[in-house]
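>>> Next comes the sequence, and after it the predicted model I'd like to discuss.
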Amino acid sequence: MTENLDLASDYSPTREQWLAAVDKVLKGKDFDRTLVTTTLDGLRIEPLYDAYPAGEDESGFPGFDPLTRGAQAAPRENGQWDIRTRTVHPDPAVANAQILEDLANGATSVEVQLDLGGGEGVSIRTPEELARVLDGVVLEAAPVSLRAGAHAATVAQWYRDLLAARGVHGAEPSGSLGIDPIGTLVTTGSVPMDAQMMAAMDVSNTPRLRTFLASGAPASGAGASEAQEIGYVLSVALLYLRALIEDGVDNPGSRITLEVTADVDVFATVAKIRALRHCWATVLETMGQPINTTQIVAISADRWLTQVDPWVNILRGTAATLGAVVGGADAVTLAPFDSAAGLPGDLGRRLARNTQLLLQDESGIGRVLDPAGGSWYVESFTDELAAAAWKFFQRIEAAGGPIEAVDEIGADIAVVAQRRDQQISTRRHPITGVSEFPLLDEQRPEPAPEPPADTRAPVAEPGHVHVETAWPQDRLADPYEELRENAGDATVFLANLGPISVHTARATFAANLFAAGGVRAVSDEGHQDADSAARAFADSGADIACICSSDDVYGELAAATAAALKQAGARRVYLAGKGDYDGVDEYIHLGVDVLDVLTRAEAAR
């Protein structure tokens, strides 16, 4: 009966036929509003992608110009990428123990954030303390990437002296000095520019050591879109590249590390890394340099980490790592899930390592070369993102480069950040466990104990240049978490009207909305009249109330219930849904500005 069954025999797969079929399903609804998503860069995410017209796919092959599909022509050996861990513990001895533990348990390189001036990171003031931090690390085998902000030039010299003292030959040590004066300038407002540029030019005796870091983290932390982050990284990297060329450094691209953030949007991360590699290859080719020598590192975006319900950060980190590896990052650094609350604990650090190890060794995603290649969606997204990033990059260059255009770049990023903040405020862009599905009775992990503050004077770094305004570095969950921290034992009474089948949907919606601000919902099975709801409110101890039911019930009881609740002492009365009823102060529904609602609720308590 099923012999020779050909399900596609009467179907010609044309886009026009598909659109006609979709139009029937939409029943008059607007196609774009219903099925098309627009990114913060203004790029359209279509519901369906099909093949490029003949000759229009310019992504090429892995290992060949324009490097969109990867810098190497063969898959990674054993499917392995550089699993990099970050060390930030202020105590040098503890930091050293953590580094050795990471390297012994799957990490292939380490990133050390150093603090020479009362900031964040491993607190050191002398070259001997740097040596203590790296004691037992085989520097010729384990790449070390340093971050020292305004003190990068000093640390670079200390590290070179340490290599010499340990007899590490020039051709052996790899890793990065992490000198990023532009990144330090835009995030702190000042940097010893000349000293850092000179330190990065000193490439003698260390042919494998990368000196400059062009990181997109400052732009990401300020709220940049994907295209803005890429454009910023390109402009900073080009400034460093020109300096190396002018200084006569051979193969200058090999001295620069490009760093971008990996976000919770897997496809956006994949496209961002592919687009960055394509654009940077174009820059190098234009400058007459080899195109496949620059390392691309992906780090998980700090802006998406949450203090509230931090366990969800484990999933965010997994998504970020997946996107980074599929996009072809050479190295990946994943922040521990508990790092937003302070120093990460042993569990957070272990899971950060093992997340990458699981994806590498059990999932095997590194064994396939450019696994996203050929996806019409990914290829189209990559091309459009590269074009948008290149346009932003050209604007920066036309304004004189990243230093001269720092305020202009910051202003452009602020516009995008404001749009994203609005999406988060309205929950169009949800934060799971924070703005959506909050867990008020959560059990958070205990943060690692903080050692005593280092009160020693900071290491002096003369010759700073300054900008008027540094870029903010915020987490997206901050406004919700602040409300939740201030809520204490606040409650909202849900005045459920009618039977359970009538009020449950809106009562659940209201309970979750108020819980996002730390306000616990108090409710019962439902009421048949306004006076019953008012008596229950008076017994609840709450200061505010929210009426929950169907539109039909609202027409009969909403106004009377609102009046009775006010008479019983409610400082503010909400209604779940839309309408215009006497006595109701505010309406909550899909699309409402949740942060505004919660802020006014806080003021009413």
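Sure, I can see it.
>>> okay, CA-based contacts and neighbour counts for the rest of this
OK.
>>> what ranges do the strands span in the stretch 51-200 of the chain?
For the stretch 51-200 of the chain, the strands defined by DSSP state E, counting those that start in this stretch occupy 82-87, 109-115, 122-123, 144-147, 175-179, 190-191.
>>> mind giving me a markdown table with these and columns for mean neighbour count and distance to Pro438?
Shown next, in a markdown table, are those (neighbours: other C-alpha atoms under 10 Å; distance: least, C-alpha to C-alpha, whole Å):
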| stretch | mean neighbour count | distance to Pro438 |
| --- | --- | --- |
| strand 82-87 | 24 | 29 |
| strand 109-115 | 24 | 33 |
| strand 122-123 | 26 | 34 |
| strand 144-147 | 22 | 35 |
| strand 175-179 | 26 | 38 |
| strand 190-191 | 24 | 39 |
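>>> what's the closest of those to Ala505?
For Ala505, the closest of the strands of the stretch 51-200 of the chain is strand 82-87, at 44.5 Å, according to C-alpha to C-alpha.
>>> Give me the contacts around the closest one.
95, 98-99, 102, 106-113, 121-122, 330-335, 352-353, 356-357 (C-alpha atoms under 8 Å, 6 or more residues apart in numbering).
>>> hold the first one in mind and look at this next one:
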Amino acid sequence: MDVEGRVKEWEEKVYKAWVSKRKERKQSFITPSGITVKPLYTPLDVKGDYMEKIGLPGEYPFTRGIYPNMYRGRIWTIRQYAGFGSAEDTNARFRKLMEAGQTGLSMAFDLPTQLGLDPDNELAYTEVGVVGVSMFHWKEMDIVMNSIPLDKVSTSMTINATAIELLSMLVATAESRGLDKSVLDGTVQNDILKEYIARKNFIYPPEQSMRYAIDLIEYSYKNIPKWHPISISGYHIREAGADAVLEVAFTLADGIEYVRRTVERGIPVDDFAPTLSFFFAGYTNIFEEVAKFRAARRMWAKIMKDWFNAKKTDSMTLKFHTQTGGAELTAQQPEINIIRTTLQALAAVLGGTQSLHVNSYDEALALPSEKAAKIAIRVQQIVAYESGATETVDPLGGSYYIEWLTDEIEERAWKVIQKIEEMGGMMKAIEKGYPQAEIAESAYRLQKRIEEGDLVRVGVNLAYEKDWIGTTEVFRVNPEVRERVLQRLKKYRSERDEIKVRDALNEVRKAAENSQVNMFPYILNAIKAGATVGEISGALREVWGTYKEPIIF
């Protein structure tokens, strides 16, 4: 009897007979993304040619990984997203994390910095240093990087609407130490599309913001060759409520838009595409997440090869950072979040990530305490050196379930991308409110399943303990930070050449008015002259205006 006949016989005579007497836990088993899971997967569920669909590591379509030996060669970059208070506070945390085993920096900025406001702006006062480090002048970057070798450490900066200003600060800091900017290695997020879609920390209208983002990509690949000028980010899309399918589809659609805009400037795709990077969430359902990463990698390879005629292998490889899912962590029984983040980290590693941040168990309560951040690094080290997941490449590859689920996520994601293409691309889709509405609907479905108990959250709708007594230390930013920051801002302004700053800001305004010039050199010059983030953003606001998104619901 062939496999198909044998499987049918098993279903009728074994499986159905068994469950007729012993009821299953649920009527149906459905992943968080709404994909129905069968009780068994066999070779019948894996379609297509092996070499075409799955292939070998380091070769097109990169389903099994972008490098031939993956973690047998080197472990992913261990990052811990950190930043709070003043520059000194963040420097101290960075140095402690590096002592604990962190291998790359990942910097968080406060909301005023993200929105182009100096700390003395009336709108900024209550947010100075609260959710990230206050970074308003390049000498603050110098303090953050005190005793950190910029030519040896990879730095990731989570910044978007003011990304050129922040990268310019890092360049100014490096050059003040006698280093050429070409030695800098790291990533700046610079993904403004996902801000309009999910995160909402934008400043300027979409067209001007896209010009700004592409200017950074163009300048960086020409002048800072080791730098990744954009991190095309599905993480925030997922955290806003999107499921795994929408996370893949919207992230890749954003990537398509950035590549198109850059190519339209006359830049050959193989010149800049190798510097592109991605950023995904890692959630707790291991198998759906692994399949998601594999599908995204295969889809991006096809997009770059078939849509943009890329020739270089590096242009087709989807290099990505993963952060474990903050939205899945609970304020209830926070210590058990260590278990969740371990599973999430394992999913990212089994899915082939190049860089990883593990959220601290107190994520749902406050900024991470030093103890919680150190435990998060230990999670990565245990996965790396004790789990066995790094011994062979793509250890789940060939699983009938994983291969079927990879195909399923890919098929569903292609349908979403096709719909976006029919709208004219992601910019047009955003203007119509399509991705925003889809995320809202996905978030509603997810929350409804949790509230109905169909999707379990331990400690919330299962094993809830009203009087749980934990030992969680809640971290709080020292309120004295604000005054320290304000005093330094005042000092910087008193010591600079105001005429030089004024002239530099005027050049920024002129550059903003001329869409044919790249903004980066003018912003970099203003940073070196001593201009602040708020002053540069203010000059751009004068020319470009600000954006208020339309009501779509």
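Perfect, thanks for sending it. These numbers were taken from a predicted model, which means no experiment stands behind them.
>>> Aligned against structure 2, show me the partner of Gln157 of structure 1.
By TM-score structural alignment, Gln157 of structure 1 lines up with Ser168 in structure 2.
>>> so where does Leu455 of structure 2 fall, helix or strand?
Assigned by DSSP states H and E, Leu455 of structure 2 falls within no helix or strand.
>>> you'd agree it is up against Arg445?
No: using C-alpha atoms under 8 Å, Leu455 of structure 2 is not in contact with Arg445; the gap is 10.5 Å.
>>> Identify the residues contacting Leu238 of structure 1.
By C-alpha under 8 Å, 6+ apart, the neighbours of Leu238 of structure 1 are Val283.
>>> Matching it against structure 2, which residue comes up?
Leu238 of structure 1 maps onto Ile256 in structure 2, by TM-score structural alignment.
>>> Could you measure from Glu229 of structure 1 over to Arg419 of structure 1?
From Glu229 of structure 1 across to Arg419 of structure 1, the span is 16 Å (C-alpha to C-alpha, to the nearest Å).
>>> So those two - more neighbours on which side?
Glu229 (28 against 13; other C-alpha atoms under 10 Å).
>>> need the contact list for that one.
By C-alpha under 8 Å, 6+ apart, the residues touching Glu229 of structure 1 are 216, 219-220, 260, 389.
>>> Could you list which of these belong to helices?
219-220, 389 (DSSP state H).
>>> picking up where we left off before, what's the helix or strand for the residue lying closest to the match of Gln157 of structure 1 once chain neighbours are set aside?
The shortest distance from Ser168 of structure 2 to any non-neighbouring residue, by C-alpha to C-alpha, 6 or more residues apart in numbering, is to Leu524 (5.0 Å). Element membership for Leu524 of structure 2, per DSSP H and E: helix 520-529.
>>> quick one: whichever residue in structure 1 pairs up with Thr324 of structure 2 from Leu315 of structure 1, how far?
Superposed on structure 1 with TM-score structural alignment, Thr324 of structure 2 falls opposite Ser300. Using C-alpha to C-alpha, one obtains 12 Å as the distance from Ser300 of structure 1 to Leu315 of structure 1.
>>> How about Asp41 of structure 1?
In terms of C-alpha to C-alpha, Asp41 of structure 1 sits 25 Å off from Leu315 of structure 1.
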